[in-house]
Every structure is written in structure tokens, then in C-alpha cells.
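K.L.:
Need coordinates for the below:
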Amino acid sequence: MFSFFKKKPKPAETPQIESPAPAQSAPEAIPPAVEPQIETTIAAAPAPIEPVSAAPAATPAAAVEAAPLKKMSWTERLKAGLAKTRDKLGKQLAGLFGGGKIDEELYEELETVLLTADMGMDATVHLLQDVRERVSLKGLKDSSELKGALKDSLQDLIGPLQMPLNVEGKKPFVIMMTGVNGAGKTTSIGKLAKYYQSQGKSVLLAAGDTFRAAAREQLIAWGERNNVTVIAQQGGDSAAVCYDAIQAAIARGIDIVLADTAGRLPTQLHLMEEIKKVKRVIQKALPDAPHEVVLVLDANIGQNTVNQVKAFDDALGLTGLILTKLDGTAKGGVIAAIAKQRPIPLRFIGVGESIDDLRPFDSRDYIDALFE
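P.N.:
Next up is the predicted model:
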């Protein structure tokens, strides 16, 4: 038995999720799906929720900071978010593209620039070879013409990652969210809830990160902020929470289930086995689910993102990626490294703290923001 959290509390009271159901030690043995019984319990909210959920009563400083973001278009926000990478890349490329003969020395300098932008050796070698072929084919002589060739080559490399997530045709559409602690997984879930709500979809959140109480409370706060139901347990098993959430979604006709899971390093093999179990239990709740397995990545860690993609893909069979915190790093070129070594669709990118700063990946917009 579980209960859910809804935004409209009684006066002077804040709703809290409580689940009287005992923790399930063997969730893979969960009985066949039945319509869940839902209870609502009113109690004092845990302290950590209050500052997160108090969005309407934002502090003056926060209000001032948020104001200009609302006036900026997504393209402007993307350019601002990639400013660190662009500054690092652009200043070096400006000298290369300033005019002069295209020769081996120029190619060597270009190689250094691409590597410092954290595109990785494989992607850098690929791009250099492709640029050389374009220069030869088009008969380019002046280095000022090299910029267009590089942009076209980069588009051919990362363009296939641009595959928007289609959530139609399945109800509920179950998205299983994975990633290491600190990558921005729980925050991305909250932003995705808002994104799909704006498209007229009903959303339910599963607080499956049962290892960290703070993660559960953070997700409850996001649910309150977006007026979205959150299925959670005090402690308990991650797989059982996800199972209960899917049963609730089926019973209530919910469009999308966003299932949080505990953050873990890919080197923690016993924990990777646990997350495999979560996926198997989701399949017991709904045979063709999860319909999407997403890995959330922190752009700040650069080439380590590629290692995470490989480890989680080998364990779970990833179908999509989310790259967060592009606004805080000069390593935005890592998208090229991912495209070359493990080309899994990049569904969304995040370039800020605003709830609207997580958007579908557009390769052309990204390249333009990187160079212009």
C-alpha cells in the first residue's frame, strides 16, 4: 500500500508522502498487477522540503536573477550556457580562421584546439580527416574557409544524436532515469515533468532513489512545484517503489511515469546489479516497459562521461542521454566524443538552473552556439 503527494494542501498543513506498506525484500516476486489502493495522509512536512517547494514566494534575489532568463529565447540561453566552451574554443579558432594558407601546421594547431575543447582523441582524429577531405574536394585554399568545413564535419558527426523522444503510443510511457549522484538526475526529472506537462501530458513521479532521504524529499518538492503526484516510501526498495508507481499510473490513466533510481558509480558492480533488478521489476509491472532508459550526465566531468555511457549502456541498454550543466563548463565538446564512441541519442541538454533550461537537443543550434 502506498500513498501519493498532491499540491493543494489543507490550510496550515503541508501534505507528505507516507507508505505504511512494509519494505519488499524480494521485489522480483511481486504478485500480478492489481489496481493499487491509495491513501492520503496529512502531516507536517519535513523541513528540507520547505525551501525547495516555496517557489511562489521566491526571495527578492532569486526573483531578480530569474527575470532576465524569462526574456531570453532558448537560442540566447544556449549561447550563454556554452559561453565558457565557446570562449575557450573561439579564441583559439579565431587565429586559425583569420586568413592564410591551409597547411600541415594549421592542421596541427586545429588538432590541439579540438583536444582542448574536450572532443577526445577519436573524435578529433575523425574530424581532422573529414575536414582534410572537404578541403581537398572543394579546393579550399584559405584558412578563412576552414570554419565552414569544420562546422559541416561536426554536424555530420553529432547530427545523428538528435533524435527527439517520442512518448506517443504507450500509456503509461515509462522513463527510467539513471546516473551517478550529483549528475543532476533528480533535478532533470522535475524539469522533464514540467516539459511534458506543457505538452498537455499527465505525469507521475516515482521516488525510486530510496538510498538517500534527501533525494526522496527533493523529488517530493518538485512534485509539489509542478502539482504532480509522487509515489514514495519511507525507506523500502527502489524496485518496489517503481512497481507501485506504474500500477498507480495504470489505474489512473497517467500518460508518463518518470522513475528515479539510486545514483551509483559504474565501478560499484553490486549496485549496478541492483539497478538491473529495478529494470526487471518494471518489466513485471508493465511487460514492454521501461520504454526509455535515460542516463543523466554531468558535462563538467568531460571525457569521464564517455566511460559512464559505456558502463550504463552495457548494464541496462540505454536508449537516451541527458547532458546537464553545460553552462558551468568549458568541456561542451564532449558531445563529439560521445557521438564517436557510443552514439546513443542525446534527448535533452541543460544549460541553467531554470525549470525551462532543459530542452531537446538540436545539433545545429548547438554548433552555432559553439562557434558564433
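K.L.:
C-alpha only now, for contacts and for neighbours.
P.N.:
Noted.
K.L.:
okay, now M72: neighbour count?
P.N.:
Around M72 sit 12 other residues, with neighbours defined as other Cα atoms under 10 Å.
K.L.:
same thing with I231?
P.N.:
Residues near I231, counting by other Cα under 10 Å, number 30.
K.L.:
In contact with it, which residues are there?
P.N.:
For I231, the contact set (Cα atoms under 8 Å, 6 or more residues apart in numbering) comprises F2, S3, F4, F5, I17, L204, L205, A206, A207, V241, D244, A245.
K.L.:
PyMOL command for the buried members of those residues?
P.N.:
To isolate the buried ones among the contacts of I231 in PyMOL, judged by 16 or more other Cα atoms under 10 Å, type:
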select buried, resi 2+3+4+5+17+204+205+206+207+241+244+245
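K.L.:
could you dump the contacts of I231 to a markdown table with secondary structure and distance to A54?
P.N.:
Output for the contacts of I231, formatted as a markdown table (DSSP: H, G, I helix; E, B strand; the rest coil; distance: Cα to Cα, whole Å):
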| residue | secondary structure | distance to A54 |
| --- | --- | --- |
| F2 | strand | 25 |
| S3 | strand | 22 |
| F4 | strand | 19 |
| F5 | strand | 16 |
| I17 | coil | 17 |
| L204 | strand | 20 |
| L205 | strand | 19 |
| A206 | strand | 21 |
| A207 | coil | 20 |
| V241 | helix | 26 |
| D244 | helix | 28 |
| A245 | helix | 25 |
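K.L.:
Pick the one among the contacts of I231 closest to K147.
P.N.:
When the contacts of I231 are ranked by distance to K147 (Cα to Cα), L205 comes first, at 44.6 Å.
K.L.:
start to end distance for stretch 196-216?
P.N.:
With Cα to Cα, to the nearest Å as the measure, stretch 196-216 spans 21 Å from end to end.
K.L.:
roughly how far is it from the heart of the chain?
P.N.:
When distances are taken as Cα atoms, centre = their mean, to the nearest Å, stretch 196-216 is centred 13 Å away from the chain's centroid.
K.L.:
Here is a second sequence; please produce its structure as well for comparison:
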Amino acid sequence: MTVLALIIVLAVVAVLVVGGGVGLLVRSRRRPKPPVQAPDAPVLTADEPPTTTEPEDPGTLDGVPPEVESPAPTTTIERPEGTESRLVRLRRRLAGSQGGLGRGLLALLSRDRVDEDTWEEIEDTLITADVGVGPTQELVARLRERLRVEGGSTASVADVLREELTTLVGRDADRSLGTTGADGGPGVVLVVGVNGTGKTTTVGKLARMLVAEDRRVLLGAADTFRAAATEQLSTWGERVGVEVVTGPEGGDPASVAFDAVRRGAEDGADVVLVDTAGRLQNKAGLMDELGKVKRVVEKQAPVTEVLLVLDATTGQNGMTQARVFAEVVDVTGIVLTKLDGSAKGGIVVAVQRELGVPVKLVGLGEGPDDLAPFDPDGFVAALLGETD
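P.N.:
Next comes the predicted model:
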């Protein structure tokens, strides 16, 4: 064999060896790798069903406590103040704001000599206090007669003045609220008055007063022309857990009032209080509509009380409003608000004499329980500056 042939043979052998190694390497790369099994996972066989494990307590992860969902906020239902404590507190407040009238009269009547000039001062004091001309003349005539006949000391003068003022205010008038319906139905109370007198607030405060007496109350927001009135009444109702029936803004007030009374009858309410739109006494159309509200409500149940809310600070100017409202809806009772402000105590006498109906409730502040039944004896005592 020549050298050339030997070289060729060796070259062929080398090629075969290298080719075989490469083929083995390629096949090894193409072979699939066995699956990698998690070290903690159990090996399952065809006969073994899968098992589940409880998830780890999230409270133990990394020492971080789990998030706890906050409970939904709840509305706290308030317990209104009772009637007796209202009367005591409001009498003291009234004595502070109105006591000047009675004390002034007592000082004049206790002079050593009560002459004609003194009686003129007494008349002026009463008229300035919004008692009105007619009631003032009657009171002065009775005082002059009794003091002429009885005379006496300062103590007896004070007793005479107290008795005559109480007679003037009216001790025998029926001041109970008509909140009881007939045949098991709810009492229906319409609350009327001009915007700005505190009408909607009075409805809310009256609801609180009735709730304190354990009465089941429902409110009707029939002042549909003023969105703020509906919102305000709803807030009053939420605070004492009282349902409020509302309607669309600008809707028919009579329809809302009708629905409220119907709902009250269905739900077994004791009293339905209906807040009506504040009417201006010089707008005949609106006043006619107020009359419509009353007529529509009475198709569902009799109206047992119509309360007229008057701002006591308007004095004699409020008499025109009072007369018109009385003509339209047959007012059965009066609520005097803001009596602790710049109001004159004599307005109680004047408005009763004008309408022939009694003052049944008085408001003496802005607090939620600053409304109380009107008590003639307590009122006169407050006029005389007596707090107890």
C-alpha cells in the first residue's frame, strides 16, 4: 500500500468517527426530558383520587393580620326629650326673654299712687307688647275695677295681675292636639304657614315630641316646590326612625299628602304629619291649592288637626296671614315659633283673639326639642319672671 492510499484510509476513518459522535449528540438532545415534580407534591397513581388541602391561614402569612371589612355605618336613632322636662326648661327660657312685660306691669301697679297717667303707661306697655288694642282695654278695665274694690299690698296686686293675665290668655281653652284618628285609622295633622316661619322645622320637632310619647309617626313631605324642604324633613325623620313619604320635585302636593295618609293607614301609624308648601297669603291660586290638599287627603281619612305656624317676631303683621289661612283651611290650632327672640309675649293673646282658636304649641329656640305644649299658667308665670 502506498503512502497516499494509507493517508486516504486514515482520513475516511476519521470522518466516520466524528460523524458518529455528532449523531449521538444530536439524538441525545432530541430525547424528551422527564417532568420535574415538586418536592412536596404527592405522587398520584391511577387508583388514587386527588386530595385537597386546607389553605393556609392568611393571618399567619408573614405575620401580617388579614384585612377585616368595616361594617356598614348605621344611623343612630335618637331618643327625644319628654314633655315634662321640655316645659320646665322652656318656661325658664321664656321667663328670661318675656319676663320684662309682667315685671313692668307689676311695677306700675305697685306705685303708691296709681293715677290716670299710670293707667296710660300700663296701656302703652300692653300695646307695645303686641297684646292688641281691644284686649288691652279689657284688661285695663278689669284691673282698675278689681284694684279699686280690693286694693291691698304688693302681694295682692301681683295675685290680681296674675289672675287677670291668665284670664286674658285663656285658661279654659282646649289646647290638646287632635292626633287620634277614627275607627282605628291614623290622626292626620296638616301643618300650614308661610315660608320662613319655621314650618318644616316645626313638623320635625313635633314628630320628635310624639315619638317621645311612644306614638308611631309618619311624615308626608308635600312641600314639593322646595327641594330643601323635602331633604330637611327626611333628615328629621331619620334621626328618630320615622318614615317620610316624598314625591318628585315640583309634583302634585295633594298626591303626596294622599299617599302619605294611605301609607300611614296601611302601616298602622298613629299619626301622619303633612308638611305643606309655604303659601304667600296674596296668591289666591296657591291658597286654593292648599284647600285642594285638604280635600284630597280627606278622601283617605279625616283631617284631625290643622296647625298654623306663625313667626312670633312678626307681631301684628302676622295677623293678615293668620286670617287668610283660617279662611282657606279651617285652622284648629296655632304654633308660635321664635317666641324667645325679639317677639312680644302679647302676640299670644292677639292671635287667639283674631282667629278664635288657641295657641297649642310654642317654639323657644333652635334645638331639636325646643317645642312644647302651650301652658297658660306657666306662660303667665314666665311673664311675671317666675322660673319655678
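K.L.:
would you list every one of the strands in the stretch 51-200 of structure 2?
P.N.:
For the stretch 51-200 of structure 2, the strands defined by DSSP state E, counting those that start in this stretch cover 187-192.
K.L.:
Relative to T329 of structure 1, how far out is the residue mapped onto G220 of structure 2 from structure 1?
P.N.:
Under the alignment (TM-score structural alignment), G220 of structure 2 maps onto A206 of structure 1. To T329 of structure 1, A206 of structure 1 is 30 Å away according to Cα to Cα.
K.L.:
give me every residue that touches the match of G220 of structure 2.
P.N.:
V230, I231, A232, V241, C242, A245, V257, L258, A259, D260.
K.L.:
Now render the residues you listed as JSON lines, adding secondary structure.
P.N.:
Converted to JSON lines, the contacts of A206 of structure 1 look like this (DSSP: H, G, I helix; E, B strand; the rest coil):
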{"residue": "V230", "secondary structure": "strand"}
{"residue": "I231", "secondary structure": "strand"}
{"residue": "A232", "secondary structure": "coil"}
{"residue": "V241", "secondary structure": "helix"}
{"residue": "C242", "secondary structure": "helix"}
{"residue": "A245", "secondary structure": "helix"}
{"residue": "V257", "secondary structure": "strand"}
{"residue": "L258", "secondary structure": "strand"}
{"residue": "A259", "secondary structure": "strand"}
{"residue": "D260", "secondary structure": "coil"}
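K.L.:
what's the nearest residue to V125 of structure 1 if we skip its chain neighbours?
P.N.:
Ranked by Cα to Cα, 6 or more residues apart in numbering and with sequence neighbours excluded, the top spatial neighbour of V125 of structure 1 is E111, at 7.8 Å.
K.L.:
swap that for Q98 of structure 2, please
P.N.:
L383 (5.4 Å).
K.L.:
Could you check how many residues crowd around the aligned partner of the one you found in structure 1?
P.N.:
Alignment note: L383 of structure 2 maps to L370 in structure 1; criterion TM-score structural alignment. Counted with other Cα under 10 Å, the neighbours of L370 of structure 1 add up to 24.
K.L.:
before we move on, the earlier item: could you pull up the contacting residues of the residue nearest to Q98 of structure 2?
P.N.:
Contact analysis of L383 of structure 2 by Cα under 8 Å, 6+ apart lists L94, A95, Q98, G99, G100, L101, G102, R103, G345.
K.L.:
If you rank those residues by neighbours, which is first?
P.N.:
Highest count within those by other Cα under 10 Å belongs to G345, 29 neighbours.
K.L.:
quick one on the thing from earlier: in terms of helices and strands, where is the match of L383 of structure 2?
P.N.:
helix 363-371 (DSSP states H and E).
K.L.:
how close does that helix sit to structure 2?
P.N.:
In the superposition against structure 2, helix 363-371 of structure 1 averages 0.4 Å from its aligned positions (mean Cα distance after the TM-score superposition for structure 1).
K.L.:
buried residues in that helix?
P.N.:
Buried residues in helix 363-371 of structure 1, defined by neighbour count with 16+ other Cα under 10 Å: S363, R364, Y366, I367, A369, L370, F371.
K.L.:
Export those as TSV, with columns for distance to W74 of structure 1.
P.N.:
Shown next, in TSV, are the buried residues of helix 363-371 of structure 1 (distance: Cα to Cα, whole Å):
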residue	distance to W74 of structure 1
S363	14
R364	13
Y366	11
I367	14
A369	11
L370	14
F371	16
